[in-house]
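> Build the 3D model from these lines:
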Amino acid sequence: MIFSSVFFIFVFLPITLLIYFVIPKWGKNAVLLICSMIFYAWGEPVYIVLMVVSIVYNYISGIEIDYYRGRKNTRRMRFVFWMAVGVNLAILLFFKYYGFLMENINYILPVDIPYKELALPVGISFYTFQTLSYIIDVYKGNVTVQKNLINFGTYITMFPQLIAGPIVRYADIESQLDERRITLSGFGNGIAWFLRGLAKKVLIANNIGMAYDAIAALPQGEMSVLSAWIGCIAYTFQIYFDFSGYSDMAIGLGKMFGFEFMKNFDYPYISKSITEFWRRWHISLGTWFREYVYIPLGGNRVGTAKAIRNIFVVWFLTGFWHGAAWNFIFWGVYYGILLLLEKYVLKKVLEKVPAFIKHIYTMFFVLIGWVLFFSPGLGEAVSYIGTMFGIGANGLADAAGIYYLYNYALLIILSCICSVPLTYKIFTKIIFGGSKGRTVLAAGVYLAVFVLSIAYLVNATYNPFLYFRF
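Next up is the predicted model:
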C-alpha cells in the first residue's frame, strides 16, 4: 500500500483517523501500532513476522542494556549492545545483500553456487536504522529506555514514515510517544503538507517519470545525445518530486496524528556546491550517518588522513545502503570524492566564482551522479554517460529526442519552477493572508490540487514509488 493510492486516501486513512480520534488517549498508540501492522502486512504479510521479531528483540535488548548499566556491569552491557547491533545489521545484510554477495562469489571464484533471490522487505533499510538509533542512544545514555512495548512498537512501525522515511531517530520523538498535542490548526497543516506531497508525486513525478522510462527503454546505440540528456533530466526531477513528495506526505500524516517529523528535503536543486546539495537532500539519512558513523569515527576532529578515511567510510556506506549493486557503491564513492575535492581543493575556488557558475557546476555533477544511480549496472552507467557526450550516440538529435523535448518541455519547465523556494513563497503569499477571503481561497486551491491528483490516480496505470526498492 502506498500513500498515493485511492484505497489509502479514501479507505485506510479515514478509518484509521476515525478510530484514532475516537479512542481515548491511553489507547492511541495501540491503534497506531495495529493500523501500522495492517498497513505493512497489506503488501507482504509474510514479513510481518520479521518485524514483530525485530520489535520484541530490540525492546528486550534496550531493557537489558539499561539493566546492566544500573548494575554497573559494563562488560555485559557492551555485549548486549554489540549483539543487538550485529543482529539488526545481519538481518538487513541477509535480506538486502544476500543475492549481491552470492552473485559476486560466483563471479570471482570458479564456482556456480545456486541461490534464490529474496524479496526485499519493504522499508527494511529505514526501520533497521530506526532500531539502531534507539539501541545506540540507549547504550550511550542519550535517551531513557522504553519499557512500554506498545510505545516502542509504535515508534518502529509508525506507517506515516515506515516504508520511505524520513528516518526518525528515537531521540527526536521520545517525548511525543507519551505526550503529544493534536490541534485543529496542526491537523489542517498536516493536510496541507500531505496534499502538496501528493501533487508532487502524482502530478509531477509520475508524469515526468514516463519520459525517463520511455527513453531508458531505448537501446543505447539508438539513443541520441538529446534523448540521453532529456532522460537524465527527467529522472533528476522524477526522483526529487517522487521522494520529497512522499516525505512531505509522511510529515503531513505525522502532523495529523500529533507527531512532528524532521524535514527531509530543502530544495536541493538550488545548491551551489555538492556539500550544500547533501545538506538539503535526504536530510534524515545524512543526519543518521553523521550522528552514528561520522562523529563516532572522529569526524573532522582528527588528522587529515583519518578525516579523509571517515568521509570515504560514510559515503561507501551511503551508497551501499541504497542498494545491493556496484553502481550504488560507486555512486556513494563518487560523492565522497567530490566532497573531499570541495573540502581540500576547490573550497577557495568556489568562493570566488559567481553563484550561477557554482549552481551549473553542482547540477552538472548531480546529473552525472543520477546516471550512476538509475543505471542497472556500472557498465550501463558508463555507456549512458558516454552517449550524453556523443560517444556511441545516434547523432546529436533524432526524431525521438525532438519528440520527447516537444512533449515534455513544459513539464520540465514546471519542474524547474517548483524546485525553487521562491515559488512556494509566492504561492503562500497569494493564498494566505489571515483574511477570511484568503482562507477560502487557500481551501479552494488545495481542494483543486486534491481533485486533480485523484482524477489522475483514478485513470493512471503508472504510479511507481522509486524508494520502495531501497
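> hey, let's count contacts and neighbours off CA atoms from now on
Fine.
> Let me see the ranges of the helices in the stretch 301-450 of the chain.
304-322, 326-341, 347-352, 355-374, 378-388, 399-418, 421-431, 436-459 (DSSP state H, counting those that start in this stretch).
> packing partners for the last one?
What it means is helix 436-459. helix 6-7, helix 184-199, helix 421-431 (3 or more CA pairs under 8 Å, 6 or more residues apart in numbering; DSSP states H and E).
> do that again at 7 Å, thanks
Packing contacts for helix 436-459, counted by 3 or more CA pairs under 7 Å, 6 or more residues apart in numbering; DSSP states H and E, involve helix 184-199, helix 421-431.
> what about stretch 353-370, distance to the chain center?
22 Å (CA atoms, centre = their mean, to the nearest Å).
> what comes up buried for that stretch?
Within stretch 353-370, the residues scored as buried using 16 or more other CA atoms under 10 Å are 358, 359, 361, 362, 363, 365, 366, 367, 368, 369, 370.
> for stretch 257-272, same thing?
If you call a residue buried by 16+ other CA under 10 Å, then stretch 257-272 has these buried ones: 257-272.
> rewinding a little: of all the helices of the stretch 301-450 of the chain, which lies closest to residue 54?
helix 304-322 (18.9 Å; CA to CA).
> Run through the neighbouring helices and strands of the closest one.
Using 3+ CA pairs under 7 Å, 6+ apart, helix 304-322 is in contact with helix 326-341.
> so how far is residue 45 from the closest residue to residue 44 other than its chain neighbours?
Using CA to CA, 6 or more residues apart in numbering and skipping residues adjacent in sequence, the residue nearest residue 44 is residue 121, 7.4 Å away. Computed as CA to CA, to the nearest Å, the residue 121 to residue 45 distance reads 10 Å.
> same check, this time on residue 340
Distance from residue 340 to residue 45, by CA to CA: 44 Å.
> before we go on, could you also do this sequence so I can check it against the first one:
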Amino acid sequence: MVFNSLEFLIFLPIVFCLYWLVFKKNLRIQNVLLLLASYFFYGFWDWRFLSLIILSTLVDFYVAQKIFQNNRKISKKYWLWLSILINIGILGFFKYYNFFVNSWVEMFDAFGISIENTWTLRVILPVGISFYTFQTMSYSFDVYNKHIKPTKDIVAFATFVSFFPQLVAGPIERASNLLPQISTKRVFDYNQIVSGLKLILWGLFKKVAIADALAPIVDDIFTNYSNYSSSTLILGVIFFSFQIYGDFSGYSDIAIGTAKMFGIELSSNFKFPYFSRNITEFWNRWHISLSSWFKHYVYFPLGGSYGSQVKSIRNVLIVFLVSGLWHGANWTYVVWGAFHALAFVPVFVIKKNKKYKNLALGEGELIISLKEILKVIFVFSLVTFSWIFFRSETIYQALEYIHNIFINKSFSVYDHPRGYRMIDYYMLISLFVIFEYIIRKDERNPIRFKSKVLRFITYTLLILLMLLFYDNGIDRSFIYFQF
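Below you'll find the model as predicted:
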C-alpha cells in the first residue's frame, strides 16, 4: 500500500477512528491495533514477506533480553553478533546475493576466465527491508551500549519495528525516541493532528506535483540520453534532483504527519538540503535518520574522529561506501557514495564540517550575500552531478551521460514527451524553491501562516497544482521503496 493511493485514503481514516474513538482508553489495545494495521499495510503489498519482519522482531526482542541479563562482556558480544548476522544475513540474501554472484563472475570474465553462472536465484526484494532491518538492529546496539533498557512488552516492540507510517521508507527511528512513545499513553491533541494533516498535504504535493510530474521527463532524457543536447542532459539531471527530493522528502513528510495523527512524533528526515553551503551541511540535512544511523553504529565504533587523521578519513570513506551500497545492489551506488566521500573529506580535513550545523541559509540576515548564494549553487551542482550515477543503470551509462554533456555542446529546446508545456514545469520548480526558502527554518510546520485567508489560499493552491500536474499514466510508487 502506498500513501498516494485510494486504498490508503480509505485505510487511514478507519484506523484513525478506531484508534481514537473506540480504543482510546486502552493503550495496549491501541498498540495491538497499530501493530495489526501495520502488518496489513505491509502485507497489502505481499503478505509472504511479513514473516521476515516478524523474524527480525523476535530475534532482536530475545537478543536484547539476553544482552541485558548477561554480565560477561563476551556473552553480550555473542548475542549482539547473533542479531547482526541474522539481520544482515536476511538483508544480504534478498538484496545482495545475485549482485555479488554476478560481480564475481564478471571479475573472472575480465581476466579471460569464463565461468558459467548457474548460482543466481529469482529473488524478490522485499519492500523496505533495508529500513526495518536497520531499525530493529539499532535496538540491540542501544541495549548493548546501555543507552536503553530492553522492553518486556512484545507488542510495543513489534509496533516499534513495524509502525506503518515509517515502515517501508523511514525515517529510521531509534528505540530511544520511538519506543517510549509507543509504551506511553497518548492523548488526543487537536493541534497535533492539524499539524499532521498539513504535513501530509505538503508531502503529497511534493510527491504528486513535483516528483511524479517530473518523472516522465527524467525517464525520457535518461533513456534516450544519446539523442539529446548538452542543455537537455543538464535539464534531465537537474529535474532528477528535484524528483528524488520531492519523492523521498515527500514520503517522510507524509510519514511524520501520519504519525502525528496517532500522537507520535517521528524524527525529522529532511531539512531543506538543497540550501546547503558545503557538502557536510548537505548530509546533515539529507536523509538525516540514515546519516545518524551510520554515524552512531558504524563511524563511532570504527573510532570516529579519535586517533590519527588518516584513520578518521578511513572511517569517513568506509561510511560513505557502505552507505552507497545500502542504497542498492549496483556498483553505481558505490561510485555515488565514493563521490560524496571525496567531496566530504576536504571539508572534514579543514574542520569546516560543523560550520553550518544549526544555522539556516540567510538566518539573521536581511539579504543573502552573493558569497552564500554561490556556495549554495556550487553544492547543489556537486550533488546534482553525483545523481547521474545514482539514476543510471550502469557505470558505463553514467559515464556516457557525462561524456555527452561535455561533447554535445549545443542548446536545444526540450519538448515534453507527452506534449505538455515545459514553461509550466519551470514555473512550478521556481515557485517550489521560493516557498521552500520561505519555510526553510522549520521543516515540520510548512504551512504556518497566522492568517486564515493565507492558509486557505495555500491549501487551495497546493490541491489545484496536484490536480493540474497529476499524471495517471505513471508508476506512483516511491523511489526509495526499492531500497
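> okay, the buried residues of stretch 353-370 of structure 1 in CSV with distance to residue 5 of structure 1 next?
As requested, the buried residues of stretch 353-370 of structure 1 are exported to CSV (distance: CA to CA, whole Å):
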residue, distance to residue 5 of structure 1
358, 39
359, 36
361, 38
362, 35
363, 32
365, 34
366, 30
367, 30
368, 32
369, 30
370, 27
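> Name the nearest of the residues you listed relative to residue 26 of structure 1.
Nearest to residue 26 of structure 1, judged by CA to CA, of the buried residues of stretch 353-370 of structure 1 is residue 370 at 46.1 Å.
> how many neighbours does residue 453 of structure 2 have?
Under the neighbour criterion other CA atoms under 10 Å, residue 453 of structure 2 is assigned a count of 10.
> Hmm, I typed the wrong one, I wanted residue 462 of structure 1.
When counting by other CA under 10 Å, one arrives at 13 neighbours for residue 462 of structure 1.
> That one in helix, strand or coil?
Following DSSP: H, G, I helix; E, B strand; the rest coil, residue 462 of structure 1 is assigned to coil.
> So for residue 340 and residue 45 of structure 1, which residue has more residues nearby?
Per other CA under 10 Å, whichever of residue 340 of structure 1 and residue 45 has more neighbours is residue 340, with 17 against 14.
> could you pull out the helices for the stretch 51-200 of structure 2?
For the stretch 51-200 of structure 2, helices defined by DSSP H, counting those that start in this stretch occupy the ranges 73-91, 97-110, 129-144, 154-162, 175-183, 190-205.
> mean offset of the third one relative to structure 1 (after superposition)
Read that as helix 129-144 of structure 2. Helix 129-144 of structure 2 differs from its equivalent in structure 1 by a mean of 0.5 Å after superposition (mean CA distance after the TM-score superposition for structure 1).
> what about the corresponding residue of structure 2 for residue 469 of structure 1, how many neighbours?
For residue 469 of structure 1, the aligned residue in structure 2 is residue 482 (criterion: TM-score structural alignment). Residue 482 of structure 2 has 17 neighbours, counted by other CA under 10 Å.
> Name all residues that make contact with residue 482 of structure 2.
Contacts for residue 482 of structure 2 were tallied using CA atoms under 7 Å, 6 or more residues apart in numbering; they are residue 127.
> ditto for residue 120 of structure 2
Residue 120 of structure 2 is in contact with 98, 101, counting by CA under 7 Å, 6+ apart.
> what about 8 Å?
Counting by CA atoms under 8 Å, 6 or more residues apart in numbering, residue 120 of structure 2 touches 97, 98, 101, 102.
> and what of residue 50 of structure 1?
Applying CA under 8 Å, 6+ apart, we find residue 50 of structure 1 in contact with no residue.
> Could you do residue 361 of structure 1 as well?
Contacts of residue 361 of structure 1 (CA under 8 Å, 6+ apart): 272, 273.
> To which residue of structure 2 is residue 268 of structure 1 aligned?
Match for residue 268 of structure 1 (TM-score structural alignment): residue 273.
> just checking, its match touches residue 287?
No - using CA atoms under 8 Å, residue 273 of structure 2 is not in contact with residue 287; the gap is 9.1 Å.
> All the strands of the stretch 201-350 of structure 1, in order from the start?
Counting by DSSP state E, counting those that start in this stretch, the stretch 201-350 of structure 1 forms no strands at all.
> picking up where we left off before, tell me which of the helices of the stretch 301-450 of structure 1 sits most buried.
helix 326-341 (a mean of 21; mean count of other CA atoms under 10 Å).
> Residue 94 of structure 2 and residue 129 of structure 2, how far apart?
9 Å.
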